[in-house]
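[1] here is the input, now give the coordinates:
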Amino acid sequence: MFSMRIISLAVVLLGSLAVNAAPMPAVKANHVHPGSVFVAKPVHFDPPHPGHSASTGARNHPVIALGHPDHDGWVPVAAVSHNHPAHMGETHEAHHYDGHTHADGHGSFSAGSHIAVQKPTHVHIDDLHHVSADSNLPARLHPTDTNNLVNAVHQSSGNPISTNPRIVTPPPTTPPWRKGN
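    Got it, this is the predicted structure:
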């Protein structure tokens, strides 16, 4: 028979595989806040960027939400990459916008990453994905870092950032038959 140690080790190993194989939950509208970090494929950017067709732009890149989704589910985002194409315009080093986040121990962007501040884009909420826990990316920027990024995008692009209202999940209601008489 098998020893208790081998059985315990097998249970732990299978448990960790099951957790790692579990899919990330879908991004919902109430998950998106200014400063939230997600990953998305450049092919899903709107307006589409030159050179990103169905056959290119298929690799996920970090994007930072600049505002809340609109009523159609479009989220204004700033793209993060090591090698932005020229059509993305002005970029800033990402470390300028994750200092407070990193200091709080919530991850950071890798060295050499740049954020496209001149050409923010939109990604539909269905095409956003949560960052994985082992990526070292922050799930959300510190509020100071978020404000600095939103201001930089506004100044560089000359366009105000979307001020869509926050989508709130309605509180649970008590069914009429459970209410007191």
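[2] contacts, neighbours, all on C-alpha from now
    Noted.
[3] quick one: contacts for Gly51?
    Neighbouring residues of Gly51 by CA atoms under 8 Å, 6 or more residues apart in numbering: Gly57.
[4] that's a helix at Pro62, yeah?
    No. Counting by DSSP: H, G, I helix; E, B strand; the rest coil, Pro62 is not found in a helix; it is strand.
[5] what's the separation between it and His52?
    Distance, Pro62 to His52, by CA to CA, to the nearest Å: 16 Å.
[6] same deal with Ala58?
    Separation of Ala58 from His52 (CA to CA): 8 Å.
[7] what is in contact with these two at once?
    Residues touching both Ala58 and His52 comprise Pro42, Val43, with contact defined as CA under 8 Å, 6+ apart.
[8] more crowded one of Pro62 and His52?
    The neighbour comparison of Pro62 against His52 (other CA atoms under 10 Å) goes to Pro62, with 25 against 15.
[9] which ones are touching the residue most central in space within the chain?
    For the chain, the residue sitting closest to the mean C-alpha position, by CA atoms, centre = their mean, is Phe38 at 1.5 Å. Counting by CA under 8 Å, 6+ apart, Phe38 touches Pro62, Val63, Ile64, Ala65, Leu128, His129, His130, Val131, Ala139.
[10] again, 7 Å this time
    When contacts are counted by CA atoms under 7 Å, 6 or more residues apart in numbering, Phe38 touches Pro62, Val63, Ile64, Leu128, His129, His130, Val131.
[11] how long is stretch 18-31 from one end to the other?
    End-to-end span of stretch 18-31 (CA to CA): 25 Å.
[12] buried ones in that stretch, by neighbour count?
    Neighbour-count burial for stretch 18-31, counted by 16 or more other CA atoms under 10 Å, picks out Ala29.
[13] and it, how far from the chain's centre?
    Centre-to-centre, stretch 18-31 and its host chain are 12 Å apart (CA atoms, centre = their mean, to the nearest Å).
[14] how many other residues sit next to the nearest residue to His122 once chain neighbours are set aside?
    Spatial nearest neighbour of His122, chain neighbours left out: Pro76 (4.4 Å); criterion: CA to CA, 6 or more residues apart in numbering. Pro76 has 26 neighbours, counted by other CA under 10 Å.
[15] the structure of the following sequence is requested for comparison with the preceding one:
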Amino acid sequence: MYSIRLISLAVVLFGSLVANAAVAPHHVNPGSVFVAKPLHFDPPHPGHSVSSGQRNHPVIALSHPDHDGWVPVVAVSHNHPAHMGETHAASHYDKHTYAAGHGEFSPGSRIAVGAPTHVHVSNLNPINIESGMPHTLHHHDTHNLKEAVYHATGSGHHYDNDPHPVAPPPWRQPQNWQ
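    Sure thing, here's the model as predicted:
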């Protein structure tokens, strides 16, 4: 028989692997909520160095990954630096989600609608189940968020990547990938 210690260790190790698993590309949809390190934002936001960009922050996907695996996202935080541009209270974008019983952002959270960025799907992680945050926004909330980003950036970009298979990151690509 296996000892209780060995079984407990196996359960803890398996649990940590599952909790830290990266997100699969087909799980990324507009309105999906994940966590990512600012260090992995592309383009990088000013002031996020190797030491300051290591803490996970919630991000909301604006679209599916592009063909290279990059997902357009907006960051959620309580204290966005000035370089993040226009921010809105997160409560404006979780009303329908909360009404449907799918969680809400904590009071005081803000979304940086003026500074969308991209994160590779391999650097997105699931949110903690016990956080109370939504895993995905209601489609009305997602639409309102995308419209706010469109108006705040003035870029004319609606972030509408079609769902499709994505390339693995460069360090995981087989030699014959094209």
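[16] TM-score for the pair, please.
    Superposed pair, TM-score by TM-score structural alignment, normalised by the length of structure 2: 0.82. Supporting alignment: 159 aligned residues with a CA RMSD of 2.2 Å.
[17] the counterpart of the residue nearest to the centre of structure 1 in structure 2 and Asn125 of structure 2: what is the separation?
    When structure 2 is aligned by TM-score structural alignment, Phe38 of structure 1 is paired with Phe34. With distances taken as CA to CA, Phe34 of structure 2 is found 6 Å from Asn125 of structure 2.
[18] just give me the longest helix of structure 1.
    When structure 1 is parsed with DSSP state H, its longest helix is helix 4-21.
[19] ok, then the element right after that one?
    strand 37-40 (DSSP states H and E).
[20] which position in structure 1 pairs with Ser49 of structure 2?
    Using TM-score structural alignment as the criterion, Ser49 of structure 2 maps onto Ser53 of structure 1.
[21] got it, and Glu86 of structure 2?
    Aligned counterpart of Glu86 of structure 2 in structure 1: Glu90 (TM-score structural alignment).
[22] for its match, which residues are in contact?
    Glu90 of structure 1 makes contacts with Ala116, Val117, Gln118, as judged by CA under 7 Å, 6+ apart.
[23] again with Ala36 of structure 2
    Ala36 of structure 2 makes contact with Asn56, His57, Pro58, Val59, Asn123, Leu124, Asn125, according to CA under 7 Å, 6+ apart.
[24] excluding chain neighbours, give the residue nearest to whichever residue in structure 1 pairs up with the fourth one in space.
    Spelled out, it's Val59 of structure 2. Aligned by TM-score structural alignment, Val59 of structure 2 pairs with Val63 of structure 1. Nearest residue to Val63 of structure 1 in three dimensions, chain neighbours excluded: Ala79, at 4.5 Å (CA to CA, 6+ apart).
[25] looks to me like the one you found is in a strand.
    Yes. Assessed by three-state DSSP, Ala79 of structure 1 belongs to a strand.
[26] was I right to think it contacts Pro62?
    Yes. Ala79 of structure 1 lies in contact with Pro62 (CA atoms under 7 Å); the separation is 6.4 Å.
[27] gap between the two ends of stretch 89-107 of structure 2?
    Stretch 89-107 of structure 2 stretches 9 Å from its first residue to its last (CA to CA).
[28] typo on my end, stretch 60-72 of structure 2
    Per CA to CA, stretch 60-72 of structure 2 runs 8 Å from first to last residue.
[29] list the buried residues in it.
    Buried residues in stretch 60-72 of structure 2, counted by 16+ other CA under 10 Å: Ile60, Ala61, Leu62, Ser63, His64, Pro65, Asp66, Gly69, Trp70, Val71, Pro72.
[30] same question for stretch 43-58 of structure 2.
    His45, Gly53, Pro58.
[31] still on that earlier bit, give me the distance from the longest helix of structure 1 to the chain's centre.
    From the chain centre to the centre of helix 4-21 of structure 1 is a distance of 31 Å (CA atoms, centre = their mean).
[32] give the buried residues for that helix.
    Buried residues in helix 4-21 of structure 1, counting neighbours by 16+ other CA under 10 Å, are absent.
[33] Val150 of structure 1 is in what secondary structure piece?
    Using DSSP H and E, Val150 of structure 1 sits in helix 143-157.
[34] that helix corresponds to what range in structure 2?
    Taking TM-score structural alignment, helix 143-157 of structure 1 hits residues 139-153 over in structure 2.
[35] cool, stretch 107-119 of structure 1 as well?
    By TM-score structural alignment, stretch 107-119 of structure 1 lines up with residues 103-115 in structure 2.
[36] the matching stretch: end-to-end distance?
    End-to-end span of stretch 103-115 of structure 2 (CA to CA): 24 Å.
[37] please apply the same query to stretch 41-53 of structure 2.
    9 Å.
[38] could you do stretch 104-112 of structure 2 as well?
    With CA to CA, one end of stretch 104-112 of structure 2 sits 17 Å from the other.
[39] check contacts around the closest residue to Val33 of structure 2 other than its chain neighbours.
    Leaving aside its sequence neighbours, Val33 of structure 2 sits nearest to Ile60 (CA to CA, 6+ apart; 4.6 Å). Applying CA under 7 Å, 6+ apart, one finds that Ile60 of structure 2 lies in contact with Gly31, Ser32, Val33, Phe34, Val73, Val74, Ala75.
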